[in-house]
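Peer 1: below is the sequence, then the predicted model.
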Amino acid sequence: MRVRGATGVSTSADDPATVIESAGALVWRVRDGGLQVQLIHRPRYDDWSWPKGKVDPGEALPTTAAREVTEETGKPVSLGLPLPGLEYLTPEGRVKRVHYWAATRVHSRSPAVTARAPVPPVDPAEIDDVRWLGVDEAAGRLTRAADRIPLEALIEEHEKGRLATTALVVARHGKALARTSWHGDEASRPLTPTGHAQSAALVPVLAAFGVDAVVTSRWRRCADTIEPYSRAARLESLPSEYVTEADHERSPSRVAALIRALLEAGAPSLLCTHRPVLPTVLDVLGQHSRRSVASALPTKDPYLEPGEALVTHVTQSAKGPRVVGVEKVLPPLH
């Protein structure tokens, strides 16, 4: 049994003949001052475990986690901090990797759930019991000892006041037409077909992290990148002049102020911007991060690939907002 770290999300594919990728979550809540988690019982194996399942073709890992939890518990969730995953050999000799997040329930009419694909009801032949348990009872109820590893991490984050988070997602716009191939003004340079595909691929990832507010550069390639999510979630995006390339060059301080405002708002949000703007964005995020998280932020140009998202997990502390986790997600194209 090997424990996998959870500082980031990789969507690169290993050999599917030998590696089974799966994802799930530890759904948590606080009741009467105590931390509780949700376990499922599978009659086929007669075991108690965390909701999880295999990655479907074309799915990013966070999308799988949110979908599988809903399929197995009957309730939609929003993903929070990544937790340690597990890696082990199946009886058939294949490597199985399980990726975990902390998660909380979200209302079925929230914008993020509206943006998700429909999920079938719980199949009682697969899951015949779902229970909320205190963490000590849950640790004793889990069938496999290794499943206590992500639970221990969840408890530690709770004890340190870092478990209750919201996501601030920073996305670089999808692949755009080359400057040399475009004869219009820079603000209207469009996405390529690949860029449009990347925009569509972002939708289920943003939904998995519960995004319910969207801020974007006014320039076309950014506005078009977030349009599929805004449409699916039935959200009005907030276009901003501050995060265009030209306005950032004139006043980086306005970009910094916008990022601070988004951090302080404490709402699951998306910012879509351009590569030259990212150093300012990352600098502000680093100023609000603990050291280990700041060191995990991208440091080399291009910082994010076209269509890639940086998911930061933000908690509100007595000293203001703190970034307590970060992961990069590049959704696979169908």
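Peer 2: Noted; the coordinates are in hand.
Peer 1: for the rest of this, base every contact and every neighbour count on C-alpha atoms.
Peer 2: Will do.
Peer 1: contacts for stretch 225-232?
Peer 2: Stretch 225-232 is contacted by residues 114-116, 173-174, 191, 195-196, 198-200, 202-203, 206, 214, 216, 236-237, 272, 307 when judged by C-alpha atoms under 8 Å, 6 or more residues apart in numbering.
Peer 1: of those residues, buried ones?
Peer 2: With burial judged by 16 or more other C-alpha atoms under 10 Å, the buried subset of the contacts of stretch 225-232 is 114-116, 173-174, 191, 195-196, 198-200, 202-203, 206, 214, 216, 237, 272, 307.
Peer 1: and what about residue 174, helix, strand or coil?
Peer 2: Counting by DSSP: H, G, I helix; E, B strand; the rest coil, the backbone at residue 174 sits in coil.
Peer 1: ok, and here's another one to check against it:
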Amino acid sequence: MVSTQPTAAAPPAATMHTPVVMTAGALVWRRRGGELQVQLVHRPRYDDWSWPKGKLEVGESFQGAAIREVGEETGKEVVLGRPLPGLQYLTPDGGVKRVHYWASRRARKGHDSAALTARAPIAPVDRDEIDKVEWVDIAEAGRRLTRTSDRGPLDALVNAESEGLLDTRTLVITRHGRAVPRASWHGAERDRPLTPLGHGQAAALVPVLAAYGVEQVISSRWERCATTIDPYVRAAGLRPTYSEHLTEAQHERSPSRVAATVRELLEETAESWVICTHRPVLPTVLDVLAHHAPPAVASGLPTRDPFLEPGEALVAHVADTPTGPRVVATEKVNPPVW
């Protein structure tokens, strides 16, 4: 499984106790005349060409920071796709910087309207920070990038394109937020509510789902799932689908109906979805993902109970290939709660 932690060598031992600056960004891509192009930004302060990126704000997820920084540096909204190798390096002042990268595409009018509705407006481009934004072909990007290590994410992007696996959609699997313990609840199980922490986890999911361009929602009908997904439903202006098949009780009776629901979202839709369900249902959901993934990806899926912690999400990146949908990467995301 591809995690949200950057893939990079550790810094020299002398810096291991130095505070680490966490940043996030994206490689924005498009095709023109059948050729792949990427977007570079120029920073006049450093006179360098690089990928749009920046520091996380307090309480911000890596995904939220990535789309915010791309917006602030290019003036355009993007949707995150598959994760790319991250970087870790020393800064001129002796600190350590870690960068998380994703492939991303420009948001499309109409197609990504719900996700854009759920986001905060982007700030105007600060020309003192970024004075040039240019689309360049791959060869030119390799020559133009100032930092040699910035070519690592570019190579991964090009490899995904050559395999026909760059253009992806997402299927997000989330477990409901922290709920009142069963032993403390005297009502019906389907009505057991979230705790205050659970409500915070539900709110923290909003920028993450918006970053991945989630346009459709399907959830267990039970209270703790419906409440977990409700902040995103409201922020995005969506009409969710509630399914009895995704409840604990119905799953125990017929796991095959859960499997059929997940297969339908993988095989018969072209949109990005989020599924909100319960811990006992997750093994069936993950099994369907594994059957649509190559061994290297399937082997990284969670296999131990509880599979996902309350409020945690698994993001599956799905490419539509001539032989059917293929899960090409996954990420576990536990949004920060403040």
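Peer 2: Looks like it arrived, so ask away. Since the model is a prediction, treat every value here as computed from it, not as a measurement.
Peer 1: one step back: restricted to helices, list the contacts of stretch 225-232 of structure 1.
Peer 2: The members of the contacts of stretch 225-232 of structure 1 that map onto helices under DSSP state H are 114, 195-196, 198-200, 202-203, 206.
Peer 1: can you redo those as JSON lines with distance to residue 227 of structure 1?
Peer 2: JSON lines is the format used below for these (distance: C-alpha to C-alpha, whole Å):
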{"residue": "114", "distance to residue 227 of structure 1": "15"}
{"residue": "195", "distance to residue 227 of structure 1": "12"}
{"residue": "196", "distance to residue 227 of structure 1": "10"}
{"residue": "198", "distance to residue 227 of structure 1": "12"}
{"residue": "199", "distance to residue 227 of structure 1": "8"}
{"residue": "200", "distance to residue 227 of structure 1": "9"}
{"residue": "202", "distance to residue 227 of structure 1": "10"}
{"residue": "203", "distance to residue 227 of structure 1": "9"}
{"residue": "206", "distance to residue 227 of structure 1": "12"}
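Peer 1: show me where structure 2 has helices.
Peer 2: 62-74, 113-117, 138-144, 151-162, 196-211, 223-236, 248-253, 255-267, 282-291, 295-298.
Peer 1: and of those, who's closest to residue 130 of structure 2?
Peer 2: Residue 130 of structure 2 sits nearest to helix 62-74 of all the helices of structure 2, at 6.2 Å, using C-alpha to C-alpha.
Peer 1: separation between the most centrally placed residue in structure 1 and residue 131 of structure 1?
Peer 2: For structure 1, the residue nearest the mean C-alpha position is residue 209 (4.5 Å; C-alpha atoms, centre = their mean). Separation of residue 209 of structure 1 from residue 131 of structure 1 (C-alpha to C-alpha, to the nearest Å): 23 Å.
Peer 1: one more: residue 308 of structure 1?
Peer 2: 36 Å.
Peer 1: the more surrounded of these two?
Peer 2: Between residue 308 of structure 1 and residue 131, residue 308 has the larger neighbour count (other C-alpha atoms under 10 Å), namely 22 against 14.
Peer 1: quick check: that one touching residue 172?
Peer 2: Yes - between residue 308 of structure 1 and residue 172 there is a contact under C-alpha atoms under 8 Å: 5.9 Å.
Peer 1: need the residues touching each of those two.
Peer 2: By C-alpha under 8 Å, 6+ apart, residue 308 of structure 1 and residue 172 have no common neighbours.
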